[in-house]
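# I'd like to go over a predicted model; first the sequence, then the structure.
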Amino acid sequence: MRRISNSSYYRILYFLLFSILCLSGAPLLAEADIAPEKTTDEKQEKEKQKGDSGSGTTSETGNGNGNSANDKGSIITITGTRRKGLLKDSTITTEVITRKDIDAMGARDLSNTLGNVPGIEVRPAQAGERGSTVRLQGLSGQNVLILVDGQRTTGRFSGSIDLTRFKAEDIERIEIVKGASSALYGSDAIAGVINIITKDQKDPYSSNFRTFAGGGNPLYYGTGLEFRNYASVGVRRGIVSTQFTAGWHRGDGYDLTPDATLGPKNGRIESLSPNYSPFPTNMPLATKLLIAKRHLPYTPPLESTSGSAFEDLNVSNKTTFDISEALKVGFQFYYRYLNQSAVDASLPNTVYDRNNKTHDFMGALNADWELTKNLNLNLNANYARFFDTYTLDQRQSDALDKREKLDNAVTEFRSRLDHKISEGHVISYGAETLIDQLSSARIAPDCKRNFPYVCVDDLLGISDTYQTKNGYAERQRTAFYVQDEWRISNAPRIQIVPGLRSDHDSIYGGQTLPKLAVRLDVTDKFKIRAANGLGYRAPSFQDLYYNFINPGVGYRVAGNPDLKPELSRSYNLGGEWEPNRTFWFSFNFFYNNVDNLIGFRTNPNRDASGLIIYSTSNFQKALSKGFESSVTVRVHQNVSLGSGYTYTDTKDELTNLPLEGRGYHRWNANIRLDHPSSGFSFSLFAVVFGKQPYYCQKNPLWCDPQLSSDYSAITSLLQANTNHLIQELFGSIPQGIQDYCTERNLSYCTSAPTYGVRMVNPHTNLNIRVSQKILGAFEFFAGVDNLLDTFDLTYNPQKPRFYYVGIDGKFSGTESSGAFSR
């Protein structure tokens, strides 16, 4: 990585001067309004905020918990306003998945939790992505900001963060704010924010461990097992509390393709061995004989894997120092090493062994200082780095071998001054600076982005087809914001949170981002919340400087340095009704209108070598609107039922097509049983997906029928006849008119491909988990993920039915007794 430029140092110096100014001006602000001594209730609330920041046992997700006002009173949230506060007092709708929810879901990482929340969809990675990705209110992962304890994460692929990176063992709770949040968080928070809150040490002594093993049908998983193990230990003595967590995970992945061997294996070489069988495992003997005698046309299956084999090591620490009642300093870090391997195949007989080695690190330092009864200063410094090496090895040839390295580092400094004007009225002033540095083989080198646009290596004829040359990019962002949290009245309770942010990007200049949130308590049992704001995403380095060539397939991907930032107008209107402790209902209407949405367009002209060029462009205007609801009924003290429904209507306003893969209807349901006296618990979580739209090429008025691979010759004949018909019908139309019609997907006036929609892939995911506590400290658990074994290699390449079993151990001790309780 390059050294930080002089301009970056000036921005850091500017940020520090602003923080000093806030601090030096504190006495002046304090003299303006001196609050009375805190009441007992205020002191208790302050102790809660300084202590456990997520120990609540219920949530506002509608995911099946018994929600009551008393339960919600103990949950503290941060994400909605960046200040700690009780969930029941929040103006901005914040949904919380607690630790109890995470355990009930049998979650192993973040991807196993979010899909049970209405309005959030977790999907297997698409081309260019990793692991699992998230959609929020119909918008893709590139528009969702994911934080860890309020710190930005790095390492996006095709704009999305891999959710499987974040292991469940270290998570205390997950906070979700839907709708544009750029006024508070800056770029990328167009659809909303997901904040992962990690565990704090609460007891004088504690330790915890979990060991887990799982697998499934050998046809998909092979003969190996998946193992996940972690342990944590923590101490709280005097002014110091600290907790260490370490985990080790490995698995052989899975395979959904009709392969000739049983399941995936690391370093697969079966097709190269002399005893390799060219027939799929379940092929009838009679068919094998006919093929062997060449009575049937047949192409042997190629080896490939759907889910990568992996070995994963992670370690983390979170330490706080209570220097005094007014000053608290915290430090945390995490490190993760991931080694993934997979097999890719393409016709007619090319097989690649793919490997990724990833190092992921984040370290942060935070100070929270109560200067006076009216003023609180928060300072934060964060450094995150994501380093990935990607290797592609073509079997029996070196012609297409390659290695690419990605190195992404983010340095961030933040300060916030909270000024308490009166009870229920706090104004926050914030300043932030961020330095983002990227070195990647997928972006053009400096010499090809700047005059004379030629690299010395090219002039000298020096090339390395294996190690791709990296390009480098750097940007700085500086922001100032103000936010006013004001309870205007108590009867009826009316609260507002207006905010304004001025964000300056070194590439795109300034952007002003407003927001407004309002809460009205119609009665003590019925609350209404509304919010609107401007969302903003500056184009990524990949969007701007993409330089990816795939000669084997015949295309090149090129960035566009003239892109405009994505902007969205977001509106949310919802409410909660809780007439008693046994019933809870929530609803929310949402509307998101995104301008300058960035995507890929086909360039009408090929490059000098004849490759098709796909270039990034602001060609889309997207609309996402809909409704989400949740209901929870506690039918017994130990039993609760929950359900939810989400309606999502999306549209590309240029082509008038729905956004691909966004289904209109989705249902959530769950049953939770928890019997404390016996230690037994049971949970069932179901997510039902309606049909989803996927694009298909029209011929020219409708899409060709979907035929199996056995009828590929018929498909090719239909396509050839269609192309001939289109040329005959539209060949005489002027090119300018055809370009206009192509851009707007009007099939009646262009010979270029236009697209329709197929509604496909309805399915249901059903997960079950049971557990039994033994001897107080131990818990045995077992479960089944994807019980109905639903997957589709094309549209839904998710993990097939998966069985697991494990044991949990939790120990804690008190300082007075010096002994562990279980």
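Yep, it's here.
# only C-alpha atoms for contact and neighbour calcs from this point on.
Noted.
# tell me the helices in the stretch 201-350 of the chain, going along the chain?
Counting by DSSP state H, counting those that start in this stretch, the stretch 201-350 of the chain has helices at residues 218-221, 285-292.
# Second structure for comparison follows:
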Amino acid sequence: MVNFFPHLRGCFSFSGKSFSVAGVVESGTLFPMKKILILLFTVGTAQAQDTNIRSLETVNITHQLYKKQDDVIDIKKVANPITIIDKRTIRMMGSRRLDEVLREQTGMAMVNDLGSGNRSLGIQMQGFSSEYILILINGQPMTGRFNGNFDLSRISVSDIERIEVIKGAASSLYGSEAMGGVINIITKQTVIDPQATASLFYGTYNTMDATLQGEAPFTRGSVNISGNYYRTDGFNVNTEYLKEGQTSPPYHSINLQGRGHYKLSDKSSLYLSSRLADRHSVMDRSYGAQPFSDLLDEKDFNTALSLNTNLNNGWRLLGRYYITHYKTEQAVHIVETGKELQRNVFSQVINRLELQAAKDLLPEKLSFTGGLGGDHQQMIYSMYNYFGYAQLNYNPGPVYSFIAGLRYDGNNLYGGKLNPSLGATWSPAAWVKIKTSLGKGFKSPTYAQMYQVFTNITQGYTVIGANNFEEKIEELQKAGLVQQVWVNATGIRDLQPETSTSLNFGARFSFAKTAELDINGFYNKIDNLINTEQVGISKNGQQIFSYFNLKDIYTTGVEAGFKYSPLKRLVLSAGYQYLIAKNRAIIDNIGHTTVRTPEGIRPARASDYFGLPNRSKHMFNVQAYYDYKPWGITASLRAGYRGKYGFLDIDNNGYIDQYDVFVKGYTLLNASIQKTLLRDILTLRLTADNITNHTDYLMPSQPGRMLMAGFIFNLRKNSVH
């Protein structure tokens, strides 16, 4: 390692007509990359004796792409399996919303929340549903969930630098919401040259996606801002039953984001970021009876202020304050009379304060990451959380490395829980790396699950919290609103916190620098999983639900990913997941239950039990990315298969059996192509999603064939790249 420049640690090598550069940017410093590249290019061309501009293609520049300025947690030091989706991949996919990007990743599935009027799309990983996946923006938790689902479709990808995905229990670093994994959205971190970008895309369902973005450095810092407008007319994939209206509602949304950086001194920098989003949707529907109108307004705001300090003794300290506010207003009216049937208002505010620290205790051998803090959440009730965590990464040599972490999460309503994590890596050869991790997770029940009584008139159901079920169901009975309470309601108890244990074991194989194979097996055990079950029927035929703790749930399976680059500009990849997700209590007692077959009712067998709903046993994807720089053309072709999954238990025996309602297996085929013009100032793009036009009324938010076309116009100061 040679210090060629005061703010750059790097390695430089020359071989034939090419040279490579590897450097690390010191935190809080913007080094003169342009000058370095010009200098190195001059040296390289002198040695190569070739002034052709194509010699730029031989320059390989890698700096510390994944260092975050307002978060000390390094994803490369996490024990769990990780996936990083960079901006270039997102652009080559032609994706517009976050759900579109994630649904094409190995082992990740999107699930509709029917109770929210199909407005919410939640993510599923390793069999964990959306309630257990923590969604972050620059390391800070985002708010706003419908029935536990965080709606990923409301997030524009226009300002995303990369997406970091952690699979399995990650509570030792990220907290109690990360029982099933973490999705961390990283916005643009570094500004080197001033530039401005405008993009506009238009297509099927009158969908329009427009973005304006600008950024510029100044003497002691930088600033970038962006705005995105998105609208769609929605669509209907249930024409047989839905006579008028849409299964996925029309809506328009506005997203505004800004980020600023100011260098206070050579050791300290201040970062400020803000996001404001607003979405408005109106769903007019009729199933042949009285038409109704369902209006929903959503507002989402967050701001983070961070102070990053690098001390002389090697410690990096980061203090950050974060506030986020999510609010919805929903109103349901009869279309003909205008009579209001229902109005719901939800508001959640979180104020969060955290101090992080990191240090290489033994250079390149032992490092420390830790933090402590707390937050105050204000909803219908007020709640305080407090936490502290620490992790050590030990690398005694190139063959072995070890990780040990511990986190304590406390809550003024539910007490506290200690969650450890362990990880180890073994690299017996340069082309193979074996990795294993063990983590614990913890999640408290929500206020709504314990105490809230909610009736959704348009969907036709009532949900009663478990902790006050007896009291509330008695009130409804006295009012003459209940037709029947089922026997299973006698098993409702005060809800207990959910806990999980996550084990991952995997290996990565690299072949001749052109191919890479990843294989990971996982096992997750969840105790006291909070599940929603129907427990009765109201006088008007509507369903009555409440919540139960399920004692012993497990998900297990294997994921495999293969990437191969047969040509310099062509990348091929494939991924597969096999998943089993079941309730051991059902397995143990299935002999005492029955199933309803086409021939009649018979005793159930073990083979009848399919597994937890909304989980596919098989998922597979293949992708091809091609980049031909001489013509300025990039293209991608992607296909994803999802096997059948259970949708509805129609015989009410308490589980999905082979005679219940299933969503059939299906394949989605997507493609995109883009061409740059005028020295990369103008980019034209055409995308085609769901080319085969596959729809299913059981997937109300999956559109049919969708074509989008548009342009990206980029103006920036000329620089060497």
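Noted; the coordinates are in hand. These numbers come from a predicted model, not from an experiment.
# How close are the two chains, by TM-score?
The TM-score (TM-score structural alignment, normalised by the length of structure 2) is 0.82; 629 aligned residues with a CA RMSD of 3.0 Å.
# Quick one: map residue 142 of structure 1 onto structure 2.
Using TM-score structural alignment, the partner of residue 142 of structure 1 in structure 2 is residue 131.
# which residues sit in contact with its match?
148, 149, 150, 177 (CA atoms under 8 Å, 6 or more residues apart in numbering).
# Tabulate these in CSV, adding columns for secondary structure and neighbour count.
Shown next, in CSV, are the contacts of residue 131 of structure 2 (DSSP: H, G, I helix; E, B strand; the rest coil; neighbours: other CA atoms under 10 Å):
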residue, secondary structure, neighbour count
148, coil, 16
149, strand, 22
150, strand, 22
177, coil, 21
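# Residue 450 of structure 2: which of the residues you listed is nearest?
residue 148 (13.7 Å; CA to CA).
# mind checking what that closest one lines up with in structure 1?
Residue 148 of structure 2 maps onto residue 159 in structure 1, by TM-score structural alignment.
# Name the nearest residue to its match, ignoring sequence neighbours.
Nearest-residue entry for residue 159 of structure 1: residue 142, 4.4 Å, with adjacent residues in sequence omitted and distances by CA to CA, 6 or more residues apart in numbering.
# can you pull the buried residues of the longest strand seen in structure 2?
The strand that spans the most residues within structure 2, counting by DSSP state E, is strand 340-362. Neighbour counts over strand 340-362 of structure 2 (16 or more other CA atoms under 10 Å) mark 347-360 as buried.
# Check whether the match of residue 142 of structure 1 sits in a helix, strand or coil.
The three-state assignment at residue 131 of structure 2 reads helix, by DSSP: H, G, I helix; E, B strand; the rest coil.
# quick one: it and residue 148 of structure 2, what's the gap?
Separation of residue 131 of structure 2 from residue 148 of structure 2 (CA to CA, to the nearest Å): 5 Å.
# and what of residue 92 of structure 2?
31 Å.
# do the same with residue 646 of structure 2
According to CA to CA, residue 646 of structure 2 stands 19 Å off from residue 148 of structure 2.
# any idea which helix or strand carries the most centrally placed residue in structure 2?
Closest residue to the average C-alpha location of structure 2: residue 183 at 3.9 Å, with CA atoms, centre = their mean. Taking DSSP states H and E as the definition, one finds residue 183 of structure 2 inside strand 181-187.
# same check, this time on residue 613 of structure 2
Under DSSP H and E, no helix or strand contains residue 613 of structure 2.
# what residue of structure 1 matches up with it?
Using TM-score structural alignment, residue 613 of structure 2 pairs with residue 660 in structure 1.
# tell me, how many neighbours does its match end up with?
Residues lying near residue 660 of structure 1 (other CA atoms under 10 Å) number 17.
# Might you report the residue contacts of it?
With CA under 8 Å, 6+ apart, residue 660 of structure 1 has these contacts: 692, 693, 694, 695.
# and the gap between it and residue 668 of structure 1?
Distance from residue 660 of structure 1 to residue 668 of structure 1, by CA to CA: 21 Å.
# From what I see, residue 14 of structure 2 and residue 20 are in contact.
Yes. The criterion here is CA atoms under 8 Å, and residue 14 of structure 2 meets it with residue 20 at 6.8 Å.
# now the helices of the stretch 201-350 of structure 1 in JSON lines, with distance to residue 94 of structure 1 and mean neighbour count?
Shown next, in JSON lines, are the helices of the stretch 201-350 of structure 1 (distance: least, CA to CA, whole Å; neighbours: other CA atoms under 10 Å):
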{"stretch": "helix 218-221", "distance to residue 94 of structure 1": "38", "mean neighbour count": "22"}
{"stretch": "helix 285-292", "distance to residue 94 of structure 1": "58", "mean neighbour count": "12"}
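# Quick one, which of these gets closest to residue 364 of structure 1.
Residue 364 of structure 1 sits nearest to helix 218-221 of all these, at 38.7 Å, using CA to CA.
# Figure out how far the closest one is from the centre of its chain.
Taking CA atoms, centre = their mean, to the nearest Å, one finds helix 218-221 of structure 1 lying 28 Å from the centre of the chain it belongs to.
# Over to stretch 456-470 of structure 2?
With CA atoms, centre = their mean, you get 29 Å for stretch 456-470 of structure 2.
# Okay, buried residues for it please.
Burial within stretch 456-470 of structure 2, assessed by neighbour count using 16+ other CA under 10 Å, is assigned to 456, 458, 461, 462, 463, 464, 465, 466, 467, 468, 469.
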